[in-house]
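**Q** Sequence and predicted structure below; questions after.
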Amino acid sequence: MTSEPLIHLPTEIVVQIVADVATDKSAQKSLYACCLVSRQWYSCTITFLYENPQLGTGNSFTKFTNTICPPIGVRKSRWNLGSLVHRLDLSALVHHSSPSLTARLLGKVKDNLEVLLAPRTSFASNSLPSLSKCLKLRFLDLSLVASPMLFKDLKKSLSSLEDLRTLRLPQSTSVMESDSFNIPWPPHLRRLQFSGHFLAAPMRTFPWPPSLTTLTLKNCADLSLTNLSSLMCSPDLSRTLKRLTISGQNRHLSADSITSILAMVPELSFLSIPGDMVDGTFFELLCHIGIPTLEVLEFGYPSVDSEVYFTTESLLKALDYGLPNLRAVGFAEIFCSDEDSLDDDAVDDFLLKRAEMRKWLQPGAGTADPGVYYV
């Protein structure tokens, strides 16, 4: 009795099969199984297996680090597996790692790493030298990092990352002195999440990234009117900034702080603010000064409570007189949950009618999802 001959699949077919498997969110186990089929399947699968490793459950992180950067005395793979890693999400790690291990791991994956989400407790100053060598990094999220580090040291480690486009600073960021101001930002940084402690006086001369278009203020220790005004007073910032988000996760926010934004950054196309920090004065100023460039206005999750302190009528008046090109309004669903809350249907009708008129007057206008949406 003879066994049937094995069917050989062309390598390009195997690659296509593996690529389809890799699109599944729980593909890690399946990709590992594909590596065990044959040498051909291993060579086709290994890049997919390590491109975006899933490390948030069980002992997966320990297995991964033992393979990528094995302890002394353990046999190393002949493959440079660290160079296959493009995305590294360590945000789910709590006690799985240590600062020294994180530093070693970054040193192993530096060649092609493009996205890094840092862990809370095991990223520290000793990781910065390795981070500075990740020259292909495009997205860096340090927002969970709790270990304090000097802001000037962080900027030095990032200044050579020419491909970095998005940066989220640590909650522990402390900009208390101006000794870091002369250190250049990554040259093509466009999106920044600013967090931590800062003093009003030094921030009046704070040099923002020259190509910055998107700014998020989150986990700031003090966004009182004085501090926020100092933070946002840069003429360069008002010239380049197009998208601004002020999260409800900031301390000492007030309605006055939020209203002051309208005069500081007059050329925004997107503005997101905590809905409970907006009052009638905000819309009165909007009607007076106007922001013709604004296309999206978002009333995000509250800072303190779930109430709003403005009326639907005041919002509609601002849409009519101060926001001629606004096409969409976003609401946190908590503000539209009962009959006594905002009349989001009236706002939606207003925006849809405006879009129809613009579409009729200007062919092609008003086609980018006008109306109300929920966040």
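**A** Cool, the structure landed. Note that the structure is predicted; figures quoted are calculated from it, not measured.

**Q** all contacts plus neighbour counts: C-alpha atoms, from now on.
**A** Noted.

**Q** Nearest residue to residue 150 in space, please, no chain neighbours.
**A** residue 174 (7.2 Å; C-alpha to C-alpha, 6 or more residues apart in numbering).

**Q** so how far is stretch 136-147 from its chain's centroid?
**A** From the chain centre to the centre of stretch 136-147 is a distance of 10 Å (C-alpha atoms, centre = their mean, to the nearest Å).

**Q** structure B:
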Amino acid sequence: MPSSRHIYLPTEIVVQIVSYVAVDELGRQKTLYTCCLISRQWYSAAIALLYERPQVISGISFKRFTETISPPIGTRKNTLNLGSFVHRLNLSHLVHHSSNSLTARLLGRIKENLEVFIAPTLTFSINSLPALSKCANLRHLDLALVHEAIPFTNLKQSISRLPKLVTLRLPQSTILTDPESSKIPWPPSLQRLQISGRFNPLLIPTFTWPQSLTSLTLKNCSLLSLANLSSLLSSPQLGESLKRLTISGANRGLTLDSINAIPAFLPNLTFLSIPGDMVEESFFFILSHTFPPLALEVLEFGLPCAELKLNFTTKTFLGALDNGLESLRSVGFAEELVTDQRLEEDEGIDEILQERNKRRRSQPGAESQDDEEIVGVYYI
């Protein structure tokens, strides 16, 4: 006759089991919830992981989450501070499922240990900034989907003292050259920045960059003419510190001359991604006469601005490899730009880059190479 007695497991074993469960991203939420229902012991082992990065992908899940984390006034509250368990919150799937006040209140409840926050489209507003300013452990802040116009000065003020913030993506409605904003410091540890929004051409010279910036993305910007882009990128500090630059095809006002100016201002880049149709023969002609050679290791021709074609020949590209692109080890093409002829020509490019990489690695004193680094041609 089977025994009805429960088998006791040491808490350390239960914690180990739950930690294995948490690795499975697809079934993580449901399984951890089930673990919490087994017993008090299992609840104490699983509850923190259950709320660490909640999956809030629908109106129903958001309602349940907010009612638990931030219950209505007058209702019975959980003795545990469940909001302190939240480390990552992605609200990008939500549209009309919240309100400005509810999002602000929710941020206030989870501020203690929040590390990653991806804001919703319609319900993140200036009301959320006071709570945001208290998220002292925040490392990644993504406001790229935010629709409401938030004054850049107010936003910058609220994040200026977040000591651990490394990555920031700004809203599309940002007016970046507000004179008052230049007086406010950037977060001290900010390294990766995505800029979206509008510039006042007359005030671009007043724009200041984060001191520790190493990666910059320009996406959904307006007025990226040669003069404006050159003025933005001509900062000596940026020329020294910036290692990665991505210019999306989703920008307005970008010209061929704008792209040609990049190597002159940013010779220390190791990664450059630019719209494939905004590069022409003159870009590689400039690189062929660039000395000393650029530090560039990865060059991507990303999604185009308008035309689904490349405006340069493989011969011209190869001509720059022995001059300004001596350090290049890989080149990427957006799949939308790939044709049968492109595939054939890419085989030749790939062979040259692979062979050159072998020679480089065989030289005395050559630095060891990360096995995950891509060498040759790849598609994005």
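**A** Good, I have the coordinates. Quick caveat, the model's predicted, so the values are computed rather than measured.

**Q** residue boundaries of the helices in the stretch 151-300 of structure 1?
**A** Under the criterion DSSP state H, counting those that start in this stretch, helices of the stretch 151-300 of structure 1 are mapped to 151-158, 200-203, 225-232, 235-240, 255-264, 280-289.

**Q** Now render these as TSV, adding distance to residue 117 of structure 1 and mean neighbour count.
**A** Formatted as TSV, the helices of the stretch 151-300 of structure 1 follow (distance: least, C-alpha to C-alpha, whole Å; neighbours: other C-alpha atoms under 10 Å):
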stretch	distance to residue 117 of structure 1	mean neighbour count
helix 151-158	15	20
helix 200-203	27	18
helix 225-232	26	19
helix 235-240	26	16
helix 255-264	30	18
helix 280-289	36	17
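
**Q** Out of those, flag the one nearest residue 192 of structure 1.
**A** Closest to residue 192 of structure 1 of the helices of the stretch 151-300 of structure 1, according to C-alpha to C-alpha: helix 235-240, at 12.1 Å.

**Q** And that closest one against structure 2, how far off on average?
**A** Following the fit onto structure 2, the mean deviation recorded for helix 235-240 of structure 1 is 1.1 Å by mean C-alpha distance after the TM-score superposition for structure 1.

**Q** Which residues does that helix contact?
**A** With C-alpha atoms under 8 Å, 6 or more residues apart in numbering as the test, helix 235-240 of structure 1 has contacts from 208, 210-213, 232, 264-267.

**Q** Can you tell me which of these lies closest to residue 223 of structure 1?
**A** Among the contacts of helix 235-240 of structure 1, and counting by C-alpha to C-alpha, the member closest to residue 223 of structure 1 is residue 232, at 10.8 Å.

**Q** and the gap between that closest one and residue 246 of structure 1?
**A** As for residue 232 of structure 1, its distance to residue 246 of structure 1 is 12 Å (criterion: C-alpha to C-alpha, to the nearest Å).

**Q** same thing with residue 42 of structure 1?
**A** 47 Å.

**Q** Endpoints of stretch 264-275 of structure 2, how far apart?
**A** 18 Å.

**Q** Determine which residue in structure 2 is aligned with residue 360 of structure 1, please.
**A** Mapped onto structure 2 by TM-score structural alignment, residue 360 of structure 1 lines up with residue 362.

**Q** How many residues are close by that match?
**A** 10 (other C-alpha atoms under 10 Å).
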